[in-house]
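Q: Dropping the sequence and predicted coords here.
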Amino acid sequence: MFKKTVYCRYFDCKRQEIVGAEWKGIVFPESVVRCPRRIGAEFVSVIKEMEDEVPTPMRLKYRVFEKPIHTLSICVAAFYGQEPKWIQIAEFIEHHKMEGATFFYFHIGNISDYDRQILDEYVNQGDAEVKTLQEKYERPFYAWQLIEIQDCHMRSKYHSKWTAFIDIDERIHTNEPNKTLVDILNNLDSQNIGEIQLPHLKVIKNGDTPARYLGKGQVPREMFSRKYINTAEPTFDASKAVIRPDKV
């Protein structure tokens, strides 16, 4: 779909099309289409040709804030595979809250109903947003990750000042005593910086993840940051990015 022509179709709160509001745009990059705002538009749909049947319109979400709501948000790589993730989700979110993150964007390829429950709790608390990845054509998991990055970049733009892109089994740590990641990012405000790169410290995971919660004593025993401590040397190969989404 790269650079393909598409049409934005706009609809009001009753899902009635707003006549004359359509917009001809292009796909760039692979999965992003710019549909300018229209007065009275509550829903939008995208089609390849004006004569095509319009797919179910999707509700627009207001994200054009004068000032970002969040200083640091986390975009989490799409979930795939059969490994249980409930304890990873909880540890991941609570750890990064201590580093100053206040919002999390999750993208779901595969997840069990049991693991989804804890995600839904974080959504209900206002800590997270979950997007299910689905399409009528099959994609290998790595192709979905490219779409997830583009989608999350757009979602976090104007919503968060800084956005980190990492996997569910990764943790951001700072080396400066008594400083969180947000403290360090705030010191960069006066500089014209759009992206910082974080070196990667690989931790060897050689055990299984518990399928279900069995009691309080299980949690500290199974937390990834406690259970797995054997590491390799830090490297910038496959480094992780923290960006200013409004500048990138």
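A: Looks like it arrived, so ask away.
Q: contacts and neighbour counts: CA atoms only from here.
A: Fine.
Q: Counting by contacts, list what the lengthiest helix in the chain packs against.
A: Across the chain, the longest stretch assigned as helix under DSSP state H is helix 141-156. Applying 3 or more CA pairs under 8 Å, 6 or more residues apart in numbering; DSSP states H and E, one finds that helix 141-156 contacts strand 70-79, strand 160-166.
Q: what's the distance between it and the middle of its chain?
A: Computed by CA atoms, centre = their mean, to the nearest Å, the chain-centroid distance of helix 141-156 equals 7 Å.
Q: can you map out the helices along this structure?
A: 86-98, 113-124, 141-156, 181-186, 218-222, 224-227.
Q: roughly how far apart are the nearest residue to Met98 once chain neighbours are set aside and His153?
A: In this structure, Met98 finds its nearest non-sequential neighbour in Thr180, 7.4 Å apart by CA to CA, 6 or more residues apart in numbering. Between Thr180 and His153 the computed distance is 23 Å (CA to CA, to the nearest Å).
Q: hang on, the earlier thing: got the angle for the longest helix of the chain vs strand 160-166?
A: 170 degrees (axes from the mean of the first three to the mean of the last three CA atoms, to 10 degrees).
Q: coming back round to it: can you put the helices and strands packed on helix 141-156 in JSON lines and add mean neighbour count and distance to Met1?
A: Listed next are those as JSON lines, based on neighbours: other CA atoms under 10 Å; distance: least, CA to CA, whole Å:
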{"stretch": "strand 70-79", "mean neighbour count": "23", "distance to Met1": "21"}
{"stretch": "strand 160-166", "mean neighbour count": "23", "distance to Met1": "24"}
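Q: looking at the ones you listed, which is closest to Ile196?
A: For Ile196, the closest of these is strand 160-166, at 9.4 Å, according to CA to CA.
Q: ok, Asp237 touching Lys202?
A: No. With contact defined as CA atoms under 8 Å, Asp237 does not reach Lys202; the gap is 10.5 Å.
Q: quick one: which of those two has more around it?
A: Lys202 (14 against 10; other CA atoms under 10 Å).
Q: got a list of what that one touches?
A: Residues in contact with Lys202, defined by CA atoms under 8 Å, 6 or more residues apart in numbering, are Thr231, Ala232, Glu233, Pro234.
Q: now the helices of the chain in JSON lines, with mean neighbour count?
A: What follows is the helices of the chain, written out as JSON lines (neighbours: other CA atoms under 10 Å):
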{"stretch": "helix 86-98", "mean neighbour count": "18"}
{"stretch": "helix 113-124", "mean neighbour count": "15"}
{"stretch": "helix 141-156", "mean neighbour count": "18"}
{"stretch": "helix 181-186", "mean neighbour count": "15"}
{"stretch": "helix 218-222", "mean neighbour count": "14"}
{"stretch": "helix 224-227", "mean neighbour count": "15"}
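Q: Phe65: which of those helices is closest?
A: helix 141-156 (11.1 Å).
Q: A further structure is provided below for comparison with the first:
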Amino acid sequence: MDDRRRVVTVAVVPPDAVVGQAQKWNRTTESGQPGLRWMDADSHSHLANIVCHEMTQRSAPSTVGGKWPEQTVKCTSVLALLTLFGIMSVLVGYVDLRPATYTGDYHWKRFEQLPFSGILEARGNMSPFMPVPTYIKHANAEPLRPLYAYYDPRFQRISVLILSSEVLNATAYCRYFDDAYAEFKAAHRTVVYPDYVVNCPPAENIKYIFVTGTAHASVEKKQMISITIDPHSTRWPFASAPIYGDYHHWFLLLQFVEFHRANGASNFIIYHINSDNATRALLDHYGRRGVAQVIDLPDPRSNLCAGAHRCRHNFQIQDCLMRSVNRFRYAAVIDIDELMALTDPTKTMLDWLRSMDRPYFGSFQFRCRWAMRKSVDPAPHYLFDSAIDELDQLVEKKLPAIRFTKLSSPAPQRHTSKCIIKPEAVEYMGVHYVRQYSGGKEAYRTYFVEAEDAYTRHYRNLSTWGVINFREVSSFGQFSIVELPSKVLEETVSRSKCTLHAIRNITTPSCAQYY
């Protein structure tokens, strides 16, 4: 009996050794004990065979006295449970492949009418079929490190951004201070949610705010954070992943900014940790011109965040969202090696967004196509040491958008896709999709853009990433030559030249139109 109980437990909470194909995410308790793991249908079938073999290996396959053996009955029950999980997994997979304009799709509407469709959706008003992030207390979790604070008019609350990893759903206390730096209100207990965000109720006479892990932790005057309130604007910004490391970023950064400016973007929020002198010169130039707001973040190598996957990246996403609320109509969160490309040569991306916009669309999700770069970008010294004619030729011939035009077939939806969002519609943003809408799934929907209309053009270097992922990318279909529309590409080249001229203090009359 003890052995059979052990096997049944394995059926509900399968070990990794049995379920090798289990999906990567799982739910666990705060004590770190394993919880329910979602698997694909093949894994469920394989596990069911193992369980039934162990439960019935000592039983005859026939009935005894007109009754089924106890082991067979239990096996049937386990099979039924695993089959249910398998069906749910298949349905999740079906939804992941739903068409881009699913709001008008007949099959999707029929699926939503099924009585069990809501069971498969995540908690509360999370986006459909998104795993609910659960806090797991790790030994290397950082202490709370508040960095910025914003007033969120949508919920009439103060959102404090904390630069701390692995603290989702951890307890936090909002601390309120007046203009004399005196704490005038009892600490408010809350939790870290969404990731890197602590939401605090507003208070009269508040001038500064801070977040601590306990209600009575001491707070120094220099630690207190003022609250940012941004005016409304209809401009369209881009936010980049943090720039850092020894890689030469300046040429990609130049293309990133000037291509999207040619497509209608007017403002950029660029997160910077450390970089070469050419990248820094570009950032300073864009900052002086009012094109970009450069946010300098602490070096992750100086604290525990260095060991957390996408730590600064995820922080940047939530911070960009809060900086954009009530300030920008649209916001895009992508990396500097990505371009959001439109296939229609007569429109800019901003034109397309305005034509497609509907009140119920909270985000536009773009499928990814990879352009494999076969060489590294120019070294930083080219920006300072080359003659201006050589710089112009460098842009005309070496810009990745011009040089690398062989693209992969589009990846499936939600596979490394990127989004343009309406900031007021989003409460929790992930790297590749919206995790939670501010008004619930009934208020907003995601528009899944067809690759024939627009897509993300991802310029990946054929280094370690290419060795590991090239086979998967190739499985999406054949590579093909895909040129960018000539009008936007020509403007990108012209803008790029003018920016380099300005950095080198060379006056070019034709460049006045771009600033």
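A: Yep, that arrived. In this text the structure is predicted, and so the values were computed from the model without any measurement.
Q: and Gly207 of structure 1, which of the helices and strands packed on helix 141-156 of structure 1 is closest to it?
A: The nearest among those, by CA to CA, is strand 70-79 at 19.0 Å.
Q: ok and the closest one relative to strand 160-166, angle-wise?
A: Angle, strand 70-79 of structure 1 to strand 160-166, by the same axes, to 10 degrees: 30 degrees.
Q: Find me the equivalent region of stretch 330-339 of structure 2 in structure 1.
A: Stretch 330-339 of structure 2 corresponds to residues 162-171 of structure 1 when matched by TM-score structural alignment.
Q: Between the two ends of the matching stretch, what distance do you get?
A: Stretch 162-171 of structure 1: ends 16 Å apart by CA to CA.
Q: and what of stretch 75-85 of structure 1?
A: For stretch 75-85 of structure 1, the end-to-end distance is 16 Å (CA to CA).
Q: now that stretch: which residue numbers in structure 2?
A: Aligned by TM-score structural alignment, stretch 75-85 of structure 1 falls on residues 239-249 of structure 2.
Q: I'd like the helices and strands packed on helix 141-156 of structure 1 written out as TSV, with distance to Asn175 of structure 1 added.
A: Below are these laid out as TSV (distance: least, CA to CA, whole Å):
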stretch	distance to Asn175 of structure 1
strand 70-79	18
strand 160-166	17
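Q: Just tell me which of those strands ends up closest to Glu99 of structure 1.
A: With CA to CA, the closest approach to Glu99 of structure 1 among those belongs to strand 70-79: 9.1 Å.
Q: If we go by neighbour counts, what in the helix or strand hosting Trp108 of structure 2 is buried?
A: For Trp108 of structure 2, the element it lies in under DSSP states H and E is helix 106-113. Residues of helix 106-113 of structure 2 classed as buried: Trp108 (neighbour count, 16 or more other CA atoms under 10 Å).
Q: corresponding residues in structure 1 for that helix?
A: Going by TM-score structural alignment, helix 106-113 of structure 2 lines up with nothing in structure 1.
Q: how about Val46 of structure 1, what's its match in structure 2?
A: That one, Val46 of structure 1, aligns with Val211 by TM-score structural alignment.
Q: wait, doesn't its match sit right on Ala170?
A: No. At 12.0 Å, Val211 of structure 2 and Ala170 do not qualify as touching, with contact defined as CA under 8 Å.
Q: what ranges do the strands span in the stretch 151-300 of structure 2?
A: 157-162, 171-177, 183-191, 197-200, 208-212, 225-226, 237-243, 267-272, 292-296 (DSSP state E, counting those that start in this stretch).
Q: Deepest-packed of these, please.
A: Each of the strands of the stretch 151-300 of structure 2 was assessed for mean neighbour count using mean count of other CA atoms under 10 Å. The highest is strand 197-200, with a mean of 26.
Q: hmm, who's touching that one?
A: 157-162, 172, 174, 188, 190-193, 211, 318.
Q: and if you look at stretch 141-160 of structure 1?
A: The contact list for stretch 141-160 of structure 1 (CA under 8 Å, 6+ apart) reads 29-32, 63-73, 75, 77-78, 80, 105, 107, 133, 163, 165, 245-246.
Q: do stretch 122-140 of structure 1 as well
A: With CA under 8 Å, 6+ apart, stretch 122-140 of structure 1 has contacts from Thr102, Phe103, Phe104, Tyr105, Phe106, His107, Ile108, Gly109, Leu119, Trp144.
Q: can you do 6 Å?
A: Contact with stretch 122-140 of structure 1 is made by Phe103, Phe104, Tyr105, Phe106, His107, Ile108, Gly109, as judged by CA atoms under 6 Å, 6 or more residues apart in numbering.
Q: Show me what the second one aligns to in structure 2.
A: In structure 2, the residue equivalent to Phe104 of structure 1 is Phe268, according to TM-score structural alignment.
Q: so what's its match up against?
A: Pro237, Phe238, Ala239, Ala292.
Q: how deep is Glu53 of structure 1 tucked in, by neighbour count?
A: Residues near Glu53 of structure 1, counting by other CA under 10 Å: 9.
Q: Look up how far Gln150 of structure 1 lies from the nearest residue to it once chain neighbours are set aside.
A: Distances taken as CA to CA, 6+ apart place Ile47 nearest to Glu53 of structure 1, at 7.8 Å, with adjacent residues excluded. To Gln150 of structure 1, Ile47 of structure 1 is 20 Å away according to CA to CA.
Q: now do Asn187 of structure 1
A: From Asn187 of structure 1 to Gln150 of structure 1 the distance is 27 Å (CA to CA).
Q: which residues in structure 1 does the longest helix belonging to structure 2 match up with?
A: The residue-count maximum for a helix in structure 2 (DSSP H) belongs to helix 70-96. Aligned by TM-score structural alignment, helix 70-96 of structure 2 corresponds to no residues of structure 1.
Q: So which elements touch that helix?
A: In terms of contacts (3 or more CA pairs under 6 Å, 6 or more residues apart in numbering; DSSP states H and E), helix 70-96 of structure 2 is packed against helix 41-56.
Q: Return the distance of the helix it packs on from the chain's centre.
A: 36 Å.
Q: Read off where that helix ends up in structure 1.
A: Here helix 41-56 of structure 2 fails to align to any part of structure 1, judged by TM-score structural alignment.
Q: Using neighbour counts, pick out the buried residues of that helix.
A: Ala41, Ser43, His44, Leu47, Ala48, Val51, Cys52, Glu54, Met55, Thr56.
Q: Taking helix 70-96 as reference, get the angle to that helix.
A: On the basis of the same axes, to 10 degrees, helix 41-56 of structure 2 is oriented at 180 degrees to helix 70-96.
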